Structures are given as structure tokens and as C-alpha cells.
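>>> here are the coordinates; sequence isn't available:
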């Protein structure tokens, strides 16, 4: 299985980087092919320019990095996103990835003349997993902030374009929990990805 990981965190010492290591260790144990898209190390430009918007209209991306990412994703079996939640949403690079890479005519297309129904064009992808970190308690994120990242990513993006197998792994109160709890999280995560099918 080919797994593309879209990773976004600028600090090498972050818990997101520890998550990335656990995910890749688990996938390696099962001999899965891993393709890491590291948005920070790629210096990905998340800004949607006028040229990008014209490309969106014409179903033809112009950013060379976007074209490269699409070529890497179109043969993937599973797509994994790893990023922190800052101010209740994703960092700019992850948002820019969604805006610029999940393009009509490339990642999805419309199935009716009024452009209201969509189907995925990344035909090999069997599932999308989103792994996030935050310091907000889980119940507050749901109750006060309306579960914003689930609505934006899993529903507003991947459900909308037609992916049925969508999962979210959320690590909450990351700064407040013990080192042992973090280690337990990482161990379980490694085991989970070692058994990915």
C-alpha cells in the first residue's frame, strides 16, 4: 500500500514530529510505501494567487509544487494529514494545501451541470486519516468551538468530494498530559498504522 503523508509543523521538537515518527515506524513495520509531503521543508506557498484562481476556474493548476503533489497523490492508497490545531483550525500551510491542491479536474470533479455534486478523481485512495494535536480539552472543542476542524476537513472537504472512509485521531491537552501518556499515545498510534489495510 502506498501512503502519502501531508505533514505541517515547523518545529522539529514538536509532538507532531513524534507522531510522524510513530506513523512512519508503524507503516514501515508492515512494508507500506511512504511518501512524505513535508510542507514546511518544501517551503510550500499556501497563498492562492490570481493565477492559481484562474487555474482553479480552468481546472489546471499552475504552481509547480501543486502539480508535483497531485502526481504523488494520484497513485496513493491512503492519505494521512498530520498538523497542530492553532486557534481552532489548521495552520496556513495545511489550509493552503487544501485550497491549492484539492483542485477541480485534478482531485475531484462535478457530476452535474449545476456543479453541486462531486466525485473524487484520486481514484486509488481508500481512506483519509487526519491526526491533530491541540491544547484545548476535547469537550470544549466540541461544545464551544463547534468541532471546527472536523467540519472543515472531514466534512467540508473530503465528505463533500466523495471519500467515504474518513477518520480523525485527535490528541487533546497535549501540553498538560504526562510524558507517560504521550508515550502511550505514540505506541498505540504506531500499532494502529502497523495494522493499516
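Yep, that arrived. Remember, it's a predicted structure, so these values are computed and weren't measured experimentally.

>>> CA atoms for contacts and neighbours, from now on please.
Noted.

>>> now do the strands in this protein.
2-7, 33-38, 78-84, 108-110, 118-120, 127-133, 166-171 (DSSP state E).

>>> buried ones in stretch 32-42?
32, 34-35, 37-39 (16 or more other C-alpha atoms under 10 Å).

>>> can you put those residues in a markdown table and add distance to residue 68?
Listed next are those as a markdown table, based on distance: C-alpha to C-alpha, whole Å:
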| residue | distance to residue 68 |
| --- | --- |
| 32 | 21 |
| 34 | 16 |
| 35 | 12 |
| 37 | 10 |
| 38 | 13 |
| 39 | 12 |
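
>>> isn't residue 94 right up against residue 9?
No. The criterion here is C-alpha atoms under 8 Å, and residue 94 misses it with residue 9 at 9.4 Å.

>>> intersection of neighbour lists for these two?
residue 83 (C-alpha atoms under 8 Å, 6 or more residues apart in numbering).

>>> run through the helices of this structure in chain order.
Secondary structure of the chain, counting by DSSP state H: helices at 15-29, 50-58, 64-73, 92-101, 138-143, 148-149, 179-194.

>>> use this one as the comparison:
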């Protein structure tokens, strides 16, 4: 499969960066091709401009500012997201990627507003590798938006055809080296079996 990896963390020495490297290494070892999109390293602009919002429904002109990223998304058979959870949500950079990229003519067809059609039907697999500062019960209490975005919203854009996996490490604030190592190993094994 051709896998688009969306990575979002500003610190190259973080645990998230180590997880990202483990994801890419194991996907490649499993024979997949990988388009490794590091949003911070690439300087992705997460801010939707006034002009973009005004032209949001103007397909295909709405795609011009992001055409290289749209082409990468369209080539993908699978998506793997690697990111931390901040304030119980996606990092602003990743949220901005979704806000700008998932537009009419790319993620969905709005030509009949009463019958919106998903357009990411070429995506067969989705996975996320996510860290949380707080425990699982607190994420659950807050509604766990990252899990819902990956396992519900992204799947919906594939016509509910893609299988979605969510690999989460909760309570980074009290993480221990053995627990981190175990999660890293589990993520590596999951990516080695990714199909």
C-alpha cells in the first residue's frame, strides 16, 4: 500500500518523534511505500485565509492553494496519523490541516447538499498513534475528540469502508521507561502487520 503518514509535533527529541520514526521504519520494512508528511518540518500553514473561506465551495478553484498536498492525499491507499493530544484535542497544526484540506471536491461532494457524498473512498486503512497527558478516564470524560475524529469522522469520509485502528498511550504525565518501551514495541508490531 501507499501510506500517507501525517506527523504533527514540533520537537524532534519528543516521544512522539520516536513513535513517528518507529511507524515509518516498520511500514517500510513491511513493504509499503511511505509519503512521510511532517507538518512542522514542511512548514504547513494551518490557517485558512479569508480568501480560501470565501472560495471554499468553488470547486475546483478551492484546491489551488493546496494542490501539492491534495495530490499526496489522493495518491494514498492508507493514512497513518502520529500526534499528541493537547487540551483534549488535535494539535492546532493538524486541526488546520483538516480544516483546509477536507473541502468540497477533495474529501466530499457537496453538489447535492442534502446528500453529501464521501470522496476519500480510495483510502482503505486508517491508523493513529496518539499520546495523551491525562489518564484514559479523563479523555473519556471529555469525549475523547481525537479518537472520534479518527475512528468516526475520517472513516465517514471513506464511505465507512476503511478499517481504523487507534493506538493510544494515556497519562504521559506519569509515564515510566518500561511502559513507554512496551507501547513503542506494540506500535512497531502494529505497523509491521499493517494491511
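Cool, got the structure. For clarity, every value in this text was computed on a predicted model and none was experimentally measured.

>>> greatest separation within the buried residues of stretch 32-42 of structure 1: which pair is it?
In these, the most distant members under the criterion C-alpha to C-alpha are 32 and 39, with 21.4 Å between them.

>>> residue 88 of structure 1 versus the nearest residue to residue 173 of structure 1 once chain neighbours are set aside, what's the distance?
Closest residue in space to residue 173 of structure 1, ignoring its immediate chain neighbours: residue 135 at 3.9 Å, by C-alpha to C-alpha, 6 or more residues apart in numbering. Distance, residue 135 of structure 1 to residue 88 of structure 1, by C-alpha to C-alpha, to the nearest Å: 10 Å.

>>> got it, and residue 176 of structure 1?
17 Å.

>>> one step back: now the helices of structure 1 in CSV, with mean neighbour count?
Putting those into CSV (neighbours: other C-alpha atoms under 10 Å) gives the following:
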stretch, mean neighbour count
helix 15-29, 20
helix 50-58, 15
helix 64-73, 16
helix 92-101, 19
helix 138-143, 13
helix 148-149, 18
helix 179-194, 15
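
>>> which of these sits closest to residue 113 of structure 1?
The nearest among these, by C-alpha to C-alpha, is helix 50-58 at 14.9 Å.

>>> report the angle between the closest one and helix 64-73.
40 degrees (axes from the mean of the first three to the mean of the last three C-alpha atoms, to 10 degrees).

>>> and the nearest residue to residue 46 of structure 2 once chain neighbours are set aside, what does it touch?
In space, and not counting its chain neighbours, residue 46 of structure 2 is closest to residue 96: 3.9 Å by C-alpha to C-alpha, 6+ apart. Contact analysis of residue 96 of structure 2 by C-alpha under 8 Å, 6+ apart lists 45-48.

>>> do residue 155 of structure 2 as well
Residue 155 of structure 2 neighbours (C-alpha under 8 Å, 6+ apart): 126, 161-164.

>>> circling back: and residue 176 and residue 88 of structure 1? Which one has more around it.
Comparing residue 176 of structure 1 with residue 88 by other C-alpha atoms under 10 Å, the one with more neighbours is residue 88, at 16 against 10.
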